[in-house]
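Colleague: I'd like to go over a predicted model; first the sequence, then the structure.
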Amino acid sequence: MSAHRGTSPWFHNFRPAPQAPLRLVCLPHAGGSAGFYFPAACALSPRVEVLAVQYPGRQDRRREPAVTDLRVLAERIAQALGPWTDKPYALFGHSMGAVVAFEAAHRLQAAGRKPARLFVSGRRAPSLDGAAPSSPPRTDEEIVAEIRRLNGTGDALLDDEETLRMILPALRADYDAVRRYRYRPGPLLHCPVTAFTGDHDPRAGTHEVRAWHTHTASGFDLNVLPGGHFFLADRPEPVLRTLWRHLRRAAAPAVAS
């Protein structure tokens, strides 16, 4: 019997699917929120129950201090996820979320609750961070310029001063966390890793994303799709098809039993 889950501020369950044989836990990018994964929840339910992670310091958690250490963030998410690991589950993270998902996967694996698969998107392998050609932006001006370059938020939102004041604190905290993060070599993951990147992503080149294969002792596959850093928002269908193909296989033992 699973532990009582109750209501957790960490997860938004936009389309509850308690009968689904598998869960997908989705972690957003820097400055992102759980709502980024609302379309995925709608598309995958009721076959898969999608839990979208809501980091502190934004939207309904805006009164909470943001977490500026990605390892601490991963630890808290792994702890909160415990009651939801009563059935097979996978992790999906985009950009910063890929690193947090990776760190959370290690913690869950150490606790004997490893995910069925780790999906990483729009992020070079953590082991390459020391060789990164450029560091994350520091000032508010640099952050806004970076978001414009990556096309993560519509220009109309960035041009609105009130909206900008609302989203900048979370962006600033997340970029600070990304800048501070340093990969620490450790045990390999025992789950397969599937990686996605856009063929014009300035932050995650194909060869950099392919290096995720060095972080797992299980299978690996790379999917290069048309688009930039936010190819996932622009063309979600190929990503969703790949997700479902892998998730269906992961759920097969649970369905059979």
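Modeller: That came in fine, so what should we check first?
Colleague: only C-alpha atoms for contact and neighbour calcs from this point on.
Modeller: Noted.
Colleague: now the helices: where do they sit in the stretch 151-257 of the chain?
Modeller: Assignment of helices within the stretch 151-257 of the chain using DSSP state H, counting those that start in this stretch yields the ranges 155-159, 161-180, 206-210, 231-234, 236-256.
Colleague: from these, which stretch is densest packed?
Modeller: helix 206-210 (a mean of 19; mean count of other CA atoms under 10 Å).
Colleague: Against which helices or strands is it packed?
Modeller: Packed against helix 206-210, as judged by 3 or more CA pairs under 8 Å, 6 or more residues apart in numbering; DSSP states H and E, are the following elements: strand 193-198, strand 220-225.
Colleague: Output those strands in CSV; the columns should cover distance to residue 166.
Modeller: Conversion of those to CSV gives the following (distance: least, CA to CA, whole Å):
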stretch, distance to residue 166
strand 193-198, 29
strand 220-225, 32
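Colleague: Presented hereafter is structure B, for comparison with structure A:
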Amino acid sequence: MTSAPLTLLCLPNAGGSAAMYHRWKRLLPDWLTVLPMELPGRGHLGSQPLVSDYDAMVTQLASDYLALPPGRYALFGHSMGGLLAYGLAQRLSLSVAGRAPCALLVSASAAPTCRNPVVGDLRDGALIAEMRKQGGTPEEAFASEELMQMVLPVMRADYQVCASFQHDARRQPLALPLHVFAGRSDHNTPQQMAAWHHETQASFSLHWFDGGHFYLRDAPQEALLMHTIERLLHTNRIERTGAAIVLAGQEMV
């Protein structure tokens, strides 16, 4: 059975850009339109000033989305992008009638209630050390002073975005399915990833992949992720199913 058309809005990790999702347009089926969302200060928005505050970033993203034609959509975010996708889902669900996403997909991002402290030292050396720890950046990139001069201001602003995030315990959990993806070797613990289930009143699932924080840059794991996203976003897969929780393929109520 063919699924109804759906747009997947994708948000990048700290220091990243919309370009990381361009190849997904070829990997996902025609009924699923991949729409990478660019952040200020990079890509085609390179002339815009960087944003270093979480609420301000979510406000701008919400404005960018509302400028698009209305339609059925889901949100995907990797690392910092997952935190932004969560805030965007909250903003659009609570304040804009009829414009809530049909699902939220979060990758390699600890749950809002149990996030690790963001690195406090934002000088160049500390940021480079953190980038090496996270992985995902080719070692030769660190040897290019010109490239680092471009990347480090973006990383610094993005880390400030993450540091400025504050979880509001008074907010009601989202009324939409929430699917979480994680690398088995990532620094985020299983407990930090599973805690996302507190953020939804609808169905929840947690899916594990081989690899670390950037597991999705490995071709076999990326293919598995694409298959999983396609399956989850199929019309019959995103119906609200109460408070059932799916962890590692086993349903828990």
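Modeller: Structure's in. What do you need? Remember, predicted model here, so these are calculated numbers, not experimental data.
Colleague: TM-score for this pair?
Modeller: Put the two chains on top of each other and the TM-score (TM-score structural alignment, normalised by the length of the second structure) is 0.86; 231 aligned residues with a CA RMSD of 1.9 Å.
Colleague: thinking again about what came up before, select, out of the helices and strands packed on helix 206-210 of the first structure, the one closest to residue 124 of the first structure.
Modeller: Residue 124 of the first structure lies closest, by CA to CA, to one member of those: strand 193-198, at 9.0 Å.
Colleague: which part of the second structure lines up with that closest one?
Modeller: Using TM-score structural alignment, the residues of the second structure aligned to strand 193-198 of the first structure are 178-183.
Colleague: Find me the equivalent region of stretch 150-163 of the first structure in the second structure.
Modeller: Under TM-score structural alignment, stretch 150-163 of the first structure corresponds to residues 134-147 of the second structure.
Colleague: contacts for the match of strand 193-198 of the first structure?
Modeller: Judged by CA atoms under 8 Å, 6 or more residues apart in numbering, the contacts made with stretch 178-183 of the second structure from elsewhere in the structure are 103-109, 193, 196-197, 200, 202-215.
Colleague: Among these, the buried ones, what's the PyMOL command?
Modeller: With 16 or more other CA atoms under 10 Å as the criterion, this PyMOL line picks the buried residues out of the contacts of stretch 178-183 of the second structure:
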select buried, resi 103+104+105+106+107+108+109+193+196+197+200+202+203+204+205+206+207+208+209+210+211+212+213+214+215
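Colleague: just checking, what residue in the second structure corresponds to residue 81 of the first structure?
Modeller: Using TM-score structural alignment, residue 81 of the first structure pairs with residue 65 in the second structure.
Colleague: Specify the local secondary structure of its match.
Modeller: Assigned by DSSP: H, G, I helix; E, B strand; the rest coil, the conformation of residue 65 of the second structure is helix.
Colleague: Distance check, it against residue 38 of the second structure.
Modeller: From residue 65 of the second structure across to residue 38 of the second structure, the span is 11 Å (CA to CA, to the nearest Å).
Colleague: and those two? which has more neighbours close in?
Modeller: Using other CA atoms under 10 Å, the more surrounded residue of residue 65 of the second structure and residue 38 is residue 38, with 20 against 15.
Colleague: Quick one: residues contacting that one.
Modeller: Listed by CA under 8 Å, 6+ apart, the contact partners of residue 38 of the second structure are 11-12, 17-18, 44-45.
Colleague: try 6 Å
Modeller: With contact taken as CA atoms under 6 Å, 6 or more residues apart in numbering, residue 38 of the second structure is in contact with residue 18.
Colleague: That one belongs to a strand?
Modeller: No. With three-state DSSP as the criterion, residue 38 of the second structure is assigned coil and is not in a strand.
Colleague: So what does it match up with in the first structure?
Modeller: Match for residue 38 of the second structure (TM-score structural alignment): residue 54.
Colleague: Same check on residue 166 of the second structure?
Modeller: Using TM-score structural alignment, residue 166 of the second structure lines up with residue 182 in the first structure.
Colleague: nearest spatial neighbour of that match, skipping sequence neighbours?
Modeller: Ranked by CA to CA, 6 or more residues apart in numbering and with sequence neighbours excluded, the top spatial neighbour of residue 182 of the first structure is residue 129, at 7.2 Å.
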